[in-house]
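Peer 1: Fold the following and give me the result.
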Amino acid sequence: MKKCEKETIVAITRPFNRVDEAVSIVESYGATPFIAPTLELKLTNTESLKSLIELADDLDWLIFTSPTSIESIFKFYPNFGELINENCQIATIGHKTQEMANEYGLGTDLVPDEYTAEGLLESFKEININNSLIGLPRTLSARDTLPEGLEKMGADVILAESYESIIPLDTVRIEVLISKILSSEIDAITFTSPLTAENLFKIASDEQIPELVNKLSNSILTVAIGPITDKTLKKFKVKSIYPNKYTVQDMMELLFENI
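Peer 2: Here you go, the predicted model:
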């Protein structure tokens, strides 16, 4: 592993409870992490989640798109593993989500090669899910690509809000991050979801945005975790790169190959 020869500061925008892996990797390269979450995940026991739990024994598939949805269910329903029927199959997007599903004893039957909604839909093309009842707990701010794609395949999808993705109530760290970007005190920045990028621009003032885009595109190495986040950055006219495999580890390796 090649260590950074000069002091390198890498901004991490993912939620506080998700920063440990990124921080560890940044420090292993001899760089300094600057933690400034632009996103907060709030676990919620909504009416739609209660409805999903009531139908747990009837599910043919249960899809988890992030570890947070698993954490939420088991926080509010610790015996959830006993509620789902033994024939219910579990699909997860990403190895971290798979690991958490296994930790809670759910097991995993399907993990797509590409860690996106599109990748999971591609995997389901090989499976007959016509008339299947599929539970999909997630944040409602997520894209509609997955539920709409599953319904086109003939499945009945129960969409349940298991957590909220919100801008942190305390935005001081985000404001400091914007200031550091504008004053060229950051060498690289990582975005692990579309909302981590969108929220940064929501906090920035209209006067700051043009220079923010300029710095992120030309002076700072901007790295997205995958093509969906990269597409969001492009919407703001920010140039970024992303790895072939959409994980934090691969994102960080790409960053330090290009810094």
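Peer 1: make it CA atoms for all contacts and neighbour counts henceforth
Peer 2: Fine.
Peer 1: what separates N214 from Q208, distance-wise?
Peer 2: Distance from N214 to Q208, counting by CA to CA, to the nearest Å: 10 Å.
Peer 1: Also K180?
Peer 2: K180 is 12 Å from Q208, where distance means CA to CA.
Peer 1: Show me where the stretch 151-259 of the chain has its strands.
Peer 2: Applying DSSP state E, counting those that start in this stretch to the stretch 151-259 of the chain gives strands spanning 156-161, 163-166, 188-191, 221-224.
Peer 1: which ones are touching Q98?
Peer 2: 92, 107-108, 111 (CA atoms under 8 Å, 6 or more residues apart in numbering).
Peer 1: cool, and D250?
Peer 2: 243-244.
Peer 1: Could you tell me how far it is located from N131?
Peer 2: 37 Å.
Peer 1: before we move on, what about K215?
Peer 2: Counting by CA to CA, the gap from K215 to N131 is 50 Å.
Peer 1: ok, back up a step: just put the strands of the stretch 151-259 of the chain in JSON lines and tack on mean neighbour count and distance to L55.
Peer 2: Shown next, in JSON lines, are the strands of the stretch 151-259 of the chain (neighbours: other CA atoms under 10 Å; distance: least, CA to CA, whole Å):
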{"stretch": "strand 156-161", "mean neighbour count": "20", "distance to L55": "9"}
{"stretch": "strand 163-166", "mean neighbour count": "20", "distance to L55": "19"}
{"stretch": "strand 188-191", "mean neighbour count": "24", "distance to L55": "35"}
{"stretch": "strand 221-224", "mean neighbour count": "26", "distance to L55": "37"}
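Peer 1: Before we compare anything, build this one as well:
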Amino acid sequence: MATNALSGKHVLVTRAKDQAEPFINQIEEAGGISHIIPLLLFQPVKSDQLEKAITYINEFDWLVFTSANGVRFFLEEFKKRHLPSSLKARIAVVGEKTEAVLDEYGLKADLLPDRYVAEDLAVTLTTHITAGEKILMPRGNLGRTLLPKELEKAGIEVSDLTIYETVCPPEAKDQFRAFIKSGQAIDVITFTSSSAVRHFAQVLLELRIEEPFKDAKIACIGPIAEKTATEYHLNVDITASTYTIEGLIEAIITYYKEAKKV
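Peer 2: A predicted model of the protein is given here:
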């Protein structure tokens, strides 16, 4: 992305630390100045249900992944006992980023919705899966209930398996306090998930700060994060129409290009 559309703009990145680099690179390629305060930390969840799912994996007709983290956490556990290539179940993913991580394990997605949200994945799955088939859905503890509920309505058996949990990093509060104390202005606050929005609100509440970046624009990766931000009384200025970090960067750039025309 060779452009200076974000030249001089200070952008706050709230993604998990180990996932932020590609986003930061794109901000800086567009001329922006990035600041990172991770508001997400992902931790594996070990359980008897996970052990049972891996032991009886061939009883499932489909594996459904709703996030890249779901792929990583599940397949890393699976690799300890089997080769990923031994999976016989067909695989559905929510979007291209999740598909890309799947590819890292030498696996291909059999099903991908046109839009990268649970609503579209539910519709796509119900048109490709027949009643009586069994689905294993490895995902995070904060996953939306819409997808398994819609599939169960269609007579599809769903094993909803929590394999990781999303928490607010313990250092986030001190990082925010120090950053606010520095007086650095922020032009855009970015949220790539509803969890990041919730943790942002949680940290500000604990710090007893209402508007730390009064003039900052709020940018969300898609309508779900936007809805959560609105619920926390944040005024969302930018929402990506393609629900990826590339789509979010493009939306921010478009916003500032349009602003210059006014």
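Peer 1: Overlay the chains and give the TM-score.
Peer 2: After superposition, the two chains reach a TM-score of 0.89 (TM-score structural alignment, normalised by the length of the first structure), with 250 aligned residues with a CA RMSD of 1.9 Å.
Peer 1: if we can go back for a sec, of the contacts of Q98 of the first structure, which is the nearest to T190 of the first structure?
Peer 2: T92 (23.2 Å; CA to CA).
Peer 1: Tell me the residue in the first structure aligned with N58 of the second structure.
Peer 2: By TM-score structural alignment, N58 of the second structure lines up with D57 in the first structure.
Peer 1: can I assume that match sits in a helix?
Peer 2: Yes. Assessed with DSSP: H, G, I helix; E, B strand; the rest coil, D57 of the first structure lies in a helix.
Peer 1: Tell me, how many residues neighbour it?
Peer 2: 15 (other CA atoms under 10 Å).
Peer 1: Could you do E114 of the first structure as well?
Peer 2: 17.
Peer 1: next one: K237 of the first structure
Peer 2: 14.
Peer 1: Can you show me the strands along the stretch 1-150 of the second structure?
Peer 2: According to DSSP E, counting those that start in this stretch, the strands that the stretch 1-150 of the second structure contains are 10-13, 33-36, 41-44, 62-65, 90-93, 134-140.
Peer 1: how about the ones you listed in a markdown table, adding mean neighbour count and distance to L50 of the second structure?
Peer 2: Formatted as a markdown table, those follow (neighbours: other CA under 10 Å; distance: least, CA to CA, whole Å):
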| stretch | mean neighbour count | distance to L50 of the second structure |
| --- | --- | --- |
| strand 10-13 | 23 | 32 |
| strand 33-36 | 17 | 33 |
| strand 41-44 | 16 | 11 |
| strand 62-65 | 24 | 13 |
| strand 90-93 | 22 | 18 |
| strand 134-140 | 23 | 9 |
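Peer 1: what about those, which gets the closest to R177 of the second structure?
Peer 2: That would be strand 33-36 among the strands of the stretch 1-150 of the second structure, by CA to CA, at 13.4 Å.
Peer 1: Give the other helices and strands that that closest one contacts.
Peer 2: Contacts defined by 3 or more CA pairs under 8 Å, 6 or more residues apart in numbering; DSSP states H and E place strand 33-36 of the second structure against strand 10-13, helix 21-29.
Peer 1: check contacts around the nearest residue in space to V111 of the first structure that is not next to it in sequence.
Peer 2: The shortest distance from V111 of the first structure to any non-neighbouring residue, by CA to CA, 6 or more residues apart in numbering, is to T92 (5.3 Å). For T92 of the first structure, the contacting residues are 63-66, 98, 101, 108, 110-112, by CA under 8 Å, 6+ apart.
Peer 1: and of those residues, the nearest to P78 of the first structure?
Peer 2: For these, the residue nearest P78 of the first structure by CA to CA is A101; the value is 13.3 Å.
Peer 1: Now do the contacts for whatever residue of the second structure lines up with the closest one.
Peer 2: Here A101 of the first structure is matched to L102 in the second structure, going by TM-score structural alignment. Going by CA under 8 Å, 6+ apart, L102 of the second structure touches 68, 71-72, 108-109.
Peer 1: do P37 of the first structure as well
Peer 2: Residues in contact with P37 of the first structure (CA under 8 Å, 6+ apart) are 12-16, 168, 173-174, 196.
Peer 1: same thing but 6 Å
Peer 2: Contacts for P37 of the first structure (CA atoms under 6 Å, 6 or more residues apart in numbering) come out as 13-15.
Peer 1: Let's have these in JSON lines, adding distance to T116 of the first structure.
Peer 2: Converted to JSON lines, those look like this (distance: CA to CA, whole Å):
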{"residue": "T13", "distance to T116 of the first structure": "20"}
{"residue": "R14", "distance to T116 of the first structure": "18"}
{"residue": "P15", "distance to T116 of the first structure": "19"}
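Peer 1: Point to the residue nearest the middle of the first structure.
Peer 2: S193 (4.7 Å; CA atoms, centre = their mean).
Peer 1: shouldn't that one be in contact with T229?
Peer 2: Yes. Counting by CA atoms under 6 Å, T229 is a contact partner of S193 of the first structure at 5.3 Å.
Peer 1: which helix is the longest one in the second structure?
Peer 2: The residue-count maximum for a helix in the second structure (DSSP state H) belongs to helix 245-261.
Peer 1: buried set for it?
Peer 2: The neighbour-count check on helix 245-261 of the second structure (16 or more other CA atoms under 10 Å) flags 245-253, 255 as buried.
Peer 1: Next, the angle helix 21-29 makes with it.
Peer 2: Taking axes from the mean of the first three to the mean of the last three CA atoms, to 10 degrees, one finds that helix 245-261 of the second structure is oriented at 20 degrees with respect to helix 21-29.
Peer 1: chain center to helix 245-261 of the second structure: distance?
Peer 2: Put simply, helix 245-261 of the second structure sits 20 Å off its chain's centre (CA atoms, centre = their mean, to the nearest Å).
Peer 1: and the gap between the spatially closest residue to A117 of the first structure that is not a sequence neighbour and L169 of the first structure?
Peer 2: Using CA to CA, 6+ apart and skipping the chain neighbours, the partner closest in space to A117 of the first structure is L146 (5.3 Å). Going from L146 of the first structure to L169 of the first structure by CA to CA gives 29 Å.
Peer 1: Please consider this matter closed, and thank you.
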